[in-house]
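> Sequence and predicted structure, then a few things I'm wondering about:
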Amino acid sequence: MAGISSALSCSGLIFNKSKESRNGPSIFQYNGLKQAETMQVGSTKFETKRCISNSSAKCGRVKAISSPTVSAPKRETDPKKRIVITGTGLVSVFGSDVDTFYNKLLEGVSGISLIDRFDASEYSVRFAGQIRDFSSKGYIDGKNDRRLDDCWRYCLVAGKRALDDASLGKEVLETMDKSRIGVLVGTGMGGLQAFSSGVEALVQKGYKKISPFFIPYSITNMGSALLAIDTGLMGPNYSISTACATANYCFYAAANHIRRGDADIMVAGGTEAAVTATGVGGFIACRALSQRNGDPQTASRPWDKNRDGFVMGEGAGVLIMESLEHATKRGAHIIAEYLGGAVTCDAHHMTDPRSDGLGVSSCIVKSLEDAGVAPEEVNYVNAHATSTLAGDLAEVNAIKTVFKDTSEIKMNGTKSMIGHGLGAAGGLEAIATIQAINTGWLHPTINQNDLETEVTIDTVPNVKKQHEVNVAISNSFGFGGHNSVVVFAPFKP
């Protein structure tokens, strides 16, 4: 396969339009873009100029014009509506312990390696952030463990570890009103291996050989369902699937359930297990992935001039989100505060980002409005930063549009070490953000040897940095133009 001249990322992606794939023209064709337009987003007006029909043309930047009548933002003060984080749980390429996970990130360790889960020897991409030595002991019984797709195994372990971290183990849950505790863990792909195995059985042996678990273990709602079944949680329960923006969408929706009074606690996050023959093959077909087979650990290199695509990852990241009132009453240890969030759509293209960056910048603006935060208060961004040509710079330009003075902001890319976990990415990165808040250390963005000149924000290149986080945002964007931003801060009573 030819090298990527214009690679894609989940949402901030652009395809090589000048060449046909070996199977004929790409289905992702360029949409002609309109001329300038003005759009109001909350209290901020955006003036945009867009390119016309030339994918290599440089687009005018978005202008954010602050309204002179904007009043100072006000944070939520009602303890029933303030959302705090009381537990975190994950499954990652660095294991299932949050502290170990973050220590590896701080050390700048790459979790990318050659794939051995299936025979990838004939694939043009043969590496990923594959999880090894995963254990579900103590969290899933043996019989179910053998049947489950890894997507749901990761979800159950991360979810239960988060509950344990929040002092919400089985015995404690038995004393609580479980109808007031919900589960919202999404996934971009669902049970991909279960689905692939079912189709293979159908083609090779006929429909009678399809497993009865084919449908239940393929559909995307099953992570939330299985976690609720195992724990007895009867509050709001469903999944959201917005590709790589999934986990942040779940955090945003979960917080709103608590604010509306639907629940006191929400178990929320994302899970994914797409390092499979089908998953990797599919993204190769999209021409999305880095092809550095000779040096996988340097393949994910956000904002570096020599980046050539993203690296597949997998895992799960789950937060326990709780009203401050409820957390205080039960004496919970509060890790951080969720201040707000936002979700928007580019309404532009299946995979390409808007050339004017309006979808991303408006999502950041709306998240800050929801959080009651002024742009000047934000001093840390956990970026989507997938290591793609178009996506990385589109995100940076959107950030610079919203934050006029970025001299105090630090921004890093977690995917440089763990790869792109798709629907789980936002969950893992939210935990990295919360760990940064609590430790006072930011992990590096590794593999930065030749930074793009447009990137004038401190990306914490290659070595960790001490940094007292005031307010942090975590960005996630997905295929379909789905944008999501969540805002976290240290908890202050």
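Structure received.

> all contacts plus neighbour counts: C-alpha atoms, from now on.
Will do.

> what helix or strand is the residue nearest to L428 when sequence neighbours are not counted on?
In space, and not counting its chain neighbours, L428 is closest to G317: 4.6 Å by C-alpha to C-alpha, 6 or more residues apart in numbering. Per DSSP states H and E: G317 is located in strand 315-323.

> Toward the C-terminus, what is the element adjacent to that strand?
Scanning forward in sequence from strand 315-323 by DSSP H and E, the next helix or strand is helix 324-329.

> coming back round to it: so the residue nearest to L428 sits against G421, correct?
No: the criterion here is C-alpha atoms under 8 Å, and G317 misses it with G421 at 9.8 Å.

> another one to put next to it:
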Amino acid sequence: MTAAVRGRPDIVVTGLGMITPVGLTSGQSWKMTCAGRSGAAEDPRLAGLQVPFSCAVTGFELQRDRQAETPPLDLFAQYAVAAARDAVADASLTDGSFDPARAAVVLGSGIGGQRAWQEQFGRMADRGPDAVDRLTVPKALDDAATAAVARDLGLHGPSLTVSTACASGTTALGVALDLLRAGRCDVVLAGGTEAAVTPLVSTAFDRLKALSRRQEEPDRASRPFDTQRDGFVMGEGAAVLVLERDDDARARGRRSYARLLGYGASSDAHHLTAPDPGGHGARLALRQALADAGTDSSEVTLVNAHATGTGQGDTVEARLIESVFGTEVAVTSTKGVTGHMLGAAGAVEAAFTALSIDQGLIPPTANFETRDPNLPALDIVHGTARPTPVSVAVSNSFGFGGQNAVVVLGRV
């Protein structure tokens, strides 16, 4: 049963924009992800640290604010602006084809303008308070990326920023889904952005023992579900999805990638960093998303797992997947390629899931070689991309603080 059958409008994905460690466009990012080629490499920004590598965005041209008098935005906002421009172009949203007053922006970020804070702290430490940029606060606030996208594209609808740690990008999609169903807007640019690969943030994650230390072979360090996994690799970038009601998209002759069918969210209420070992909160969010989508677990063809390559996190999620879907459903984690893009991860993975549905192709879980014998015998897609008709797919996101968010996407 679909949302439209229950009297709610079908919400569709009509445009995609991505800036990832393996591509500056959605097409390039998708191609590299399907090839299973990791974006991890030594990172000069992290030289001398215990973990001197990351999945960094390379070749990105800085995006200046269109207001000439405004200094450059923080990098996380620049990523968002670039991804949003590409998404709007991909959706063929041209002037006059929509009402800017009915267009919203909803973006997630787990850390926000970390680079701006770090740069300005360095200035103050070296040269005193007068050296601090007077626009530090508006450039570094979590809502800086959302505001920048709205300003850059001239959008006057709701402009919202959500922060649910590493579930932020998926949470943003859920908020966008509710806005469209409620009729509060006609178009939503939804997604996530992050640019937190800095010495401080990397060290902080390493102090939590969350990062892989496989520095002798960084391109093999991100190993979701693999028995030799030892932590995640930090990534950065952004993804923006254009969401509309299906009737509106059809009226302007726009083809859609997929439908956004449902959303669920919950809190573990368990621990500051560790997931509930029983996966109760994650299961609640997943069940909510399936119910919201009006679909049953037996109809799901693909699970795009959160799977970051940490011991406990992958274990809890693998057992959750088995308990809800059994072991027949295809499972992939694209973090083997992109690393963990933190607040942007859920949006990027939802975009990849929409492309899997559109193209009937499931990207492999890069670096997965040997299943952890303590995990269920899931059908982990690995080695090469798998041609598979995907009718209904789930994308999971889980974050520190017990944040859980799940979206369900389906074929148009």
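Done, it's in. Nothing here was measured: the structure is a model prediction, and the numbers come from that model.

> overall similarity of the pair, as a TM-score.
Overlay of the two chains. TM-score (TM-score structural alignment, normalised by the length of structure 2): 0.96; 411 aligned residues with a C-alpha RMSD of 1.7 Å.

> circling back to that earlier point, in structure 2, point out the residues matching the strand holding G317 of structure 1.
Aligned by TM-score structural alignment, strand 315-323 of structure 1 falls on residues 237-245 of structure 2.

> same question, stretch 248-261 of structure 1
Matched against structure 2 by TM-score structural alignment, stretch 248-261 of structure 1 falls on residues 170-183.

> can you give me the helices in structure 1?
Secondary structure of structure 1 (DSSP state H): helices at 98-107, 142-147, 150-165, 170-173, 192-205, 222-231, 246-260, 277-285, 324-329, 358-371, 389-402, 415-418, 425-439.

> average offset between the third one and structure 2?
Between helix 150-165 of structure 1 and its aligned partner residues in structure 2, the average distance after superposition works out to 0.5 Å, using mean C-alpha distance after the TM-score superposition for structure 1.

> now that helix: which residue numbers in structure 2?
Helix 150-165 of structure 1 covers residues 75-90 of structure 2 once aligned (TM-score structural alignment).

> again, but for stretch 411-429 of structure 1
Counting by TM-score structural alignment, stretch 411-429 of structure 1 falls onto residues 331-349 of structure 2.

> So for stretch 22-30 of structure 2, first residue to last residue, what's the gap.
Taking C-alpha to C-alpha, to the nearest Å, the first and last residues of stretch 22-30 of structure 2 lie 9 Å apart.

> Now do it: distance to the chain's middle.
When distances are taken as C-alpha atoms, centre = their mean, to the nearest Å, stretch 22-30 of structure 2 is centred 14 Å away from the chain's centroid.

> what's the matching range in structure 1 for that stretch?
Under TM-score structural alignment, the match for stretch 22-30 of structure 2 is residues 94-102.

> buried sites along the matching stretch?
94-96, 98, 101-102 (16 or more other C-alpha atoms under 10 Å).

> what comes into contact with it?
Identification of contacts with stretch 94-102 of structure 1 by C-alpha atoms under 8 Å, 6 or more residues apart in numbering yields 88-92, 104, 111, 131, 134, 158, 431-432, 435, 443.

> rerun at 6 Å
The contact list for stretch 94-102 of structure 1 (C-alpha atoms under 6 Å, 6 or more residues apart in numbering) reads L90.

> go on, stretch 354-374 of structure 2?
Under C-alpha under 6 Å, 6+ apart, the answer for stretch 354-374 of structure 2 is 34, 36, 220, 223, 226-227, 257-258, 332-334, 336-337, 381-390, 411.

> if you look at those residues, which of them are in strands?
Mapping these onto strands (DSSP state E) picks out 258, 332, 386-387.

> Kindly reformat those residues as a markdown table containing neighbour count and distance to S266 of structure 2.
Shown next, in a markdown table, are those (neighbours: other C-alpha atoms under 10 Å; distance: C-alpha to C-alpha, whole Å):
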| residue | neighbour count | distance to S266 of structure 2 |
| --- | --- | --- |
| A258 | 24 | 24 |
| T332 | 28 | 23 |
| R386 | 16 | 32 |
| P387 | 12 | 33 |
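
> Map A385 of structure 2 across to structure 1 for me.
Using TM-score structural alignment, the partner of A385 of structure 2 in structure 1 is K464.

> Could you count how many residues lie near its match?
By other C-alpha atoms under 10 Å, 18 other residues sit near K464 of structure 1.

> how about it, what does it touch?
Contacts of K464 of structure 1 (C-alpha under 6 Å, 6+ apart): 106, 442-444.

> what do you get if the cut-off is 10 Å, keeping everything else the same?
By C-alpha atoms under 10 Å, 6 or more residues apart in numbering, the residues touching K464 of structure 1 are 105-108, 412, 441-446.

> for G36 of structure 2, same thing?
Applying C-alpha under 10 Å, 6+ apart to G36 of structure 2 gives the contacts 30, 334-338, 363-367, 382-385.

> how close does it sit to T365 of structure 2?
Separation of G36 of structure 2 from T365 of structure 2 (C-alpha to C-alpha) stands at 7 Å.
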